[in-house]
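S.K.: Predicted model and sequence below, questions to follow.
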Amino acid sequence: MNRREGEGCPRRNADAVKDANSSSPVIAAFKVFQQELDTKHDKHERLVKISRDVTIESKRTIFLLHRVTSEPNADNILKEADVKLDAVRQKIGQIAEELRGEDIFQFHRAFTAGIQEYVEAVSFLHYIRHRSLISLEEINASLVFMRPEKVDDKGSADAPQAGGPVLTFQVTPSDYLLGVADLTGELMRMCISSVGNGDIDTPFQVSQFLRQIHDGFSYIGNTGPYEVSKKLHTLRQSLGKVEDACYALRVRGSEIPKHMLADVFSSRTAHLDHEEGVV
């Protein structure tokens, strides 16, 4: 029997196919696509790692700030929080470096969690100092970074030069709103700690502040991002707990020793949690 033409030369056929593929404009185009997708994936992974570091350091700053209610010298804690947030901003500067020349919304999901946590931490520090809400413009004004240029000279190797490019990172309005919504839970925890130390003024200040934030979110309604409507429910829960606990403190505060007020506050919030679970 006669073999079909080319049947006995598989290597020759494979080489011919390979040569044809290497010269094919379609294959060349897809190789370019592959390289672009690999580059985008690598950048996405780097942003995820940086965002994770931003989240961790921001949480540590929040835990540190909760010590303000129990420490006699709060200034040292606030200064330490400033140092930690400066380090967080340097991490955000790395995000700005990665996003230079890129569309921010292509990679937004990679770093949004870290930015929200940063907004929560910096707004918490601002409230402790000023008893007010930090604005989006104030947050963005602190996210301006100078990147030194490196010039290779024969006499010096990689010497950083002043006057490098200025990088800016702009927190999106949605990330700002989501961070502020998370702030309400930290303020509720600060109320419990304050009452435990005999401070019954802070809960009433926080209650009024949370009411203002709730009213502000009410103006947004359903026009904001989907995540905002989800966190608005948690905000209302925090506001309700603080207001009900403040009511209990106002009515029974005079008859309960100061060292037991925290127990009343905690039991009140626990009772509300139980009622919310029964639907």
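M.R.: Everything's here; your move.
S.K.: okay, CA-based contacts and neighbour counts for the rest of this
M.R.: OK.
S.K.: Can I take it that residue 138 is in a helix?
M.R.: Yes - assessed with DSSP: H, G, I helix; E, B strand; the rest coil, residue 138 lies in a helix.
S.K.: separation between it and residue 119?
M.R.: With distances taken as Cα to Cα, to the nearest Å, residue 138 is found 11 Å from residue 119.
S.K.: of these two, who's got more company?
M.R.: residue 119 (25 against 9; other Cα atoms under 10 Å).
S.K.: For the nearest residue to the more buried one once chain neighbours are set aside, pull up the helix or strand it's in.
M.R.: Nearest residue to residue 119, sequence neighbours excluded (Cα to Cα, 6 or more residues apart in numbering): residue 179, at 5.1 Å. Using DSSP states H and E, residue 179 sits in helix 173-196.
S.K.: What residues of that helix count as buried?
M.R.: Neighbour counts over helix 173-196 (16 or more other Cα atoms under 10 Å) mark 174-188, 190-196 as buried.
S.K.: same thing with stretch 240-249?
M.R.: 240, 241, 242, 243, 244, 245, 246, 249.
S.K.: Closest to residue 62 out of those?
M.R.: The nearest member of the buried residues of stretch 240-249 to residue 62, counting by Cα to Cα, is residue 242 at 19.4 Å.
S.K.: give me every residue that touches that closest one.
M.R.: Residue 242 makes contact with 188, 191, 203, 206, 207, 269 under the criterion Cα atoms under 8 Å, 6 or more residues apart in numbering.
S.K.: any idea how far residue 104 lies from residue 110?
M.R.: In terms of Cα to Cα, residue 104 sits 10 Å off from residue 110.
S.K.: let's bring in a second one:
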Amino acid sequence: MNRIRKLKSPLPPTIEKETNNRLSQITALFASAVPDTTGPNAWRYQRQLSGAVQEFIEALSFSHYLRTQTLISLEEVRGALPGILVTGEDYVMGLFDLTGEIMRFAVTLLSSSILTEGGGEGEKGEKGVRGLDEERAGIVVDLREMRSLFEALTVRYGMRELGKKIEVMQGSVEKVERAAYGILVRGSERPTGWMPELE
């Protein structure tokens, strides 16, 4: 899915087919575990399945983000995994992992970035300032919002992986910010209408 270069649009047919096939294979594997995870055994294997559920959430939420530029809800995730216990902790941890996927996507997209000529907005909202186009700037804003919401979380004791996930998430957001700043600074140093020499 990191081959996609446009948000808020349907995936190209070949990528859509590949994504759906893989998600179907994974949901079939989860479905085979349902008899062992229902009734009195619902919590028995939760810890063993938790990592797989988080990875599934990461993949499903990345696909959802590419199509809609929004986060998938916990209810939508639970609907994609009927019969499997999806806890709030698994959901949040899967979204932490999503920031890494968005970071890879954003850095690739930003590296092919073209600065806008007057299409961006400056600090005070004035038009005419060169900047990132709306799509690229939106990804940076989305990651910053996710970071601020994750950092504001108050969680119960026992989420062992949380500290590491926060650290990795912060690093991912900082990489995207540095890439965006680099593009803006390099772009502001170039005269209007500058084109690279192709000879």
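M.R.: Done, it's in. The structure displayed is predicted, hence computed values, not measured ones.
S.K.: returning to that earlier point: between residue 104 and residue 110 of the first structure, who's got more neighbours?
M.R.: Higher neighbour count among residue 104 of the first structure and residue 110: residue 110, with 19 against 15, using other Cα under 10 Å.
S.K.: Identify the residue of the second structure aligned to that one.
M.R.: Matched to the second structure by TM-score structural alignment, residue 110 of the first structure sits across from residue 48.
S.K.: could you give the angle of the helix or strand where that match lies to helix 88-111?
M.R.: Using DSSP H and E, residue 48 of the second structure sits within helix 46-68. Helix 46-68 of the second structure runs at 40 degrees relative to helix 88-111, counting by axes from the mean of the first three to the mean of the last three Cα atoms, to 10 degrees.
S.K.: Superposed on the first structure, what's the mean shift for helix 46-68 of the second structure?
M.R.: Its matched residues in the first structure lie on average 0.7 Å from helix 46-68 of the second structure after superposition (mean Cα distance after the TM-score superposition for the first structure).
S.K.: Now that helix: buried residues?
M.R.: 46, 49-50, 53-66.
S.K.: tell me, how many neighbours does residue 45 of the second structure end up with?
M.R.: 14.
S.K.: correct me, but it touches residue 37?
M.R.: Yes - between residue 45 of the second structure and residue 37 a contact is recorded at 6.6 Å, counting by Cα atoms under 8 Å.
S.K.: how about the helices of the second structure, start to end?
M.R.: 13-33, 46-68, 74-80, 88-111, 134-151, 162-189 (DSSP state H).
S.K.: Out of those helices, which is closest to residue 127 of the second structure?
M.R.: helix 134-151 (13.0 Å).
S.K.: Could you pull out the buried residues of the closest one?
M.R.: Across helix 134-151 of the second structure, burial judged by 16+ other Cα under 10 Å covers 135, 136, 137, 139, 140, 142, 143, 144, 146, 147, 150.
S.K.: relative to helix 162-189, how tilted is that helix?
M.R.: Counting by the same axes, to 10 degrees, helix 134-151 of the second structure points 150 degrees away from the direction of helix 162-189.
S.K.: residues in contact with helix 134-151 of the second structure?
M.R.: Counting by Cα under 8 Å, 6+ apart, residues outside helix 134-151 of the second structure touching it are 7, 99, 102, 106, 109-110, 113, 120, 166, 169-170, 173, 176-177, 180.
S.K.: go on, stretch 177-196 of the second structure?
M.R.: Contacts of stretch 177-196 of the second structure (Cα under 8 Å, 6+ apart): 107, 110, 111, 113, 115, 117, 130, 131, 132, 140.
S.K.: Mind picking the two most distant members of the residues you listed?
M.R.: 107 and 117 (21.2 Å).
S.K.: Which of the contacts of residue 242 of the first structure are retained in the second structure?
M.R.: Contacts conserved in the second structure for the contacts of residue 242 of the first structure, using both residues aligned by TM-score structural alignment, their matches' Cα atoms under 8 Å: 188, 191, 207.
S.K.: quick check: stretch 65-74 of the second structure aligns to which part of the first structure?
M.R.: So stretch 65-74 of the second structure sits over residues 127-136 in the first structure, by TM-score structural alignment.
S.K.: just stretch 164-181 of the second structure next, same as before
M.R.: If you align by TM-score structural alignment, stretch 164-181 of the second structure falls on residues 230-247 of the first structure.
S.K.: cool, and stretch 92-101 of the second structure?
M.R.: Aligning stretch 92-101 of the second structure against the first structure (TM-score structural alignment) gives residues 177-186.
S.K.: Next, count neighbours for the aligned partner of residue 83 of the first structure in the second structure.
M.R.: Counting by TM-score structural alignment, residue 83 of the first structure corresponds to residue 21 in the second structure. Residues within reach of residue 21 of the second structure, counting by other Cα under 10 Å, total 12.
S.K.: Could you check how far the residue mapped onto residue 218 of the first structure from the second structure is from residue 11 of the second structure?
M.R.: Here residue 218 of the first structure is matched to residue 151 in the second structure, going by TM-score structural alignment. Using Cα to Cα, we find residue 151 of the second structure at a distance of 31 Å from residue 11 of the second structure.
S.K.: Repeat that for residue 185 of the second structure.
M.R.: 32 Å.
S.K.: Settle it for me: which of these two has more neighbours?
M.R.: Looking at residue 185 of the second structure and residue 11 with other Cα under 10 Å, you find the greater number of neighbours at residue 11, namely 19 against 12.
S.K.: For the match of stretch 164-181 of the second structure, give me the average deviation versus the second structure.
M.R.: Mean deviation for stretch 230-247 of the first structure: 1.2 Å (mean Cα distance after the TM-score superposition for the first structure).
S.K.: Tell me how many other residues crowd residue 229 of the first structure.
M.R.: Quick note: residue 229 of the first structure (other Cα under 10 Å) scores 19 neighbours.
S.K.: Tell me how many other residues crowd the closest residue to it other than its chain neighbours.
M.R.: Excluding the flanking residues, the one nearest residue 229 of the first structure by Cα to Cα, 6+ apart is residue 222, at 6.9 Å. By the criterion of other Cα under 10 Å, residue 222 of the first structure has 11 neighbours.
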